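# model this:
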Amino acid sequence: MLPKIQHLLKASPAVTALIGAGTDPITDPVRVYRHGDAPQGVVRPYVTWSVPAGDVENTFDGADADFFRVHVDCWSDGDVEVEQLAKAVRAALEVEAYCAGYYADERNLETKRYRIGFAFDFILSRE
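Okay, the predicted model is just below:
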C-alpha cells in the first residue's frame, strides 16, 4: 500500500555503499527508518522517511490509484557525505517517483548532523 522506499534504496548500489546493504541485521543493517525517526545512537549516515500527506483517486472505470507525498531526509556527520547520500537517494527514488522539491539543507544545532530533505510524489495503482 505504501511506496516501497526501503526496497528502492536497497536496490541502489550507490545508496547501500553509504548506508549499508542490509545483508545482516547486526553487522550490515540498512539504515533507512520510517516515520521520520531513527533510533538513538544510530550509525551515520542514514535516511529517514515519512508520509505526511496522500490522496485517493477513484474512477468509474476502475483505474484507481493512491497518491503519496513522501518526505525523505538524508543525515550525516559530514557535509560532503550528506550531499553524496542525497544525490544517490534522489536517483534511486526517481525510478518510481517525481522529486517535488527540497525542503531542508541544514545542520541540526543540537546533534550537529547535516540534513538534506526532499519531497517525492508517488502514484500507486490499486489494480
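# CA only for contacts and neighbour counts going forward, please
Fine.
# where do the strands of this structure begin and end?
For the chain, the strands defined by DSSP state E cover 32-34, 46-57, 65-76, 98-107, 114-125.
# pull the contacting residues for D105.
Taking CA atoms under 8 Å, 6 or more residues apart in numbering as the criterion, D105 is in contact with 114-117.
# and the closest residue to A104 other than its chain neighbours, how many neighbours does it have?
Spatially, and ignoring its direct neighbours in sequence, A104 is nearest to G117 (4.6 Å; CA to CA, 6 or more residues apart in numbering). Neighbourhood size, G117 [other CA atoms under 10 Å]: 20.
# and what of F67?
Applying other CA under 10 Å, we find 17 residues neighbouring F67.
# second chain to compare with the first, below:
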Amino acid sequence: MIAPIFSICAASADVRSILGESPIRLYPFGLQDDNVVYPYAVWQNIDGEPENYLAQRPDADHFSLQVDCWADSVATAISVARAIRGAIEGKAYITRWGDQSRDTETKRYRYSFDVDWIVKR
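Got it, this is the predicted structure:
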C-alpha cells in the first residue's frame, strides 16, 4: 500500500536525466545510501486512508506524500522538483509547495512539496 511515485518517476526521461538511471536516486525516506550522490530526492507517506464505503470494500486508497529534493545548488534542487512534478502531474495532485532551505551541516539545498495520490485497487 504505497503510492506509485517511484515507478512513475522511473518511467520519466526528465527524472532519469537528473536523478540517474542505475540507480535512480529517488528513495523512500531514510533509505538513501550512506554514500550520498547529489542530486537526489526522498519521499514519505505523511497521511492516507482507504476510500471507505458502508456497502462495499474500499476500491481505492488515498496517500499524501512529502517529497524532498536535495542538491548542491538552489537551481538544481528546483530542477529536480520540476522533473518530478512533470512526471507525476496527471496522476497525482501537488497540494503544497513547501520549504526551501539549506542544511546547516551539509550545506546542501532542499526543496520540499506535498503530493496527494488516489490509487485504484
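# follow-up on the earlier one: turn the strands of structure 1 into JSON lines, columns for distance to I19 of structure 1.
Output for those, formatted as JSON lines (distance: least, CA to CA, whole Å):
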{"stretch": "strand 32-34", "distance to I19 of structure 1": "8"}
{"stretch": "strand 46-57", "distance to I19 of structure 1": "6"}
{"stretch": "strand 65-76", "distance to I19 of structure 1": "10"}
{"stretch": "strand 98-107", "distance to I19 of structure 1": "19"}
{"stretch": "strand 114-125", "distance to I19 of structure 1": "14"}
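# out of these, which one sits most buried?
Ranked by mean neighbour count under mean count of other CA atoms under 10 Å, the strands of structure 1 are led by strand 65-76, which reaches a mean of 22.
# the lengthiest helix in structure 2 vs structure 1, average offset?
Looking across structure 2 with DSSP state H, the single longest helix is helix 74-88. For helix 74-88 of structure 2, the mean deviation from structure 1 after alignment is 1.0 Å (mean CA distance after the TM-score superposition for structure 1).
# quick one: that helix to strand 109-120, angle?
10 degrees (axes from the mean of the first three to the mean of the last three CA atoms, to 10 degrees).
# and helix 74-88 of structure 2, how far out from the chain middle?
Relative to its parent chain, helix 74-88 of structure 2 has a centroid offset of 10 Å by CA atoms, centre = their mean, to the nearest Å.
# which bit of structure 1 covers that helix?
Mapping helix 74-88 of structure 2 onto structure 1 (TM-score structural alignment) gives residues 79-93.
# touching that stretch from outside, list them.
Outside stretch 79-93 of structure 1, the residues that touch it by CA under 8 Å, 6+ apart are 5, 8-9, 11-12, 14-15, 18, 45, 74-76, 99, 114-117, 120.
# nearest the middle, which residue of structure 1 would you pick?
The residue lying closest to the centre of structure 1 (CA atoms, centre = their mean) is V72, at 3.9 Å.
# what's the distance between it and A38 of structure 1?
As for V72 of structure 1, its distance to A38 of structure 1 is 12 Å (criterion: CA to CA, to the nearest Å).
# now F122 of structure 1
For F122 of structure 1, the distance to A38 of structure 1 - CA to CA - is 23 Å.
# now do S125 of structure 1
29 Å.
# can you check which part of structure 2 stretch 39-57 of structure 1 sits on?
Stretch 39-57 of structure 1 maps onto residues 33-51 of structure 2, going by TM-score structural alignment.
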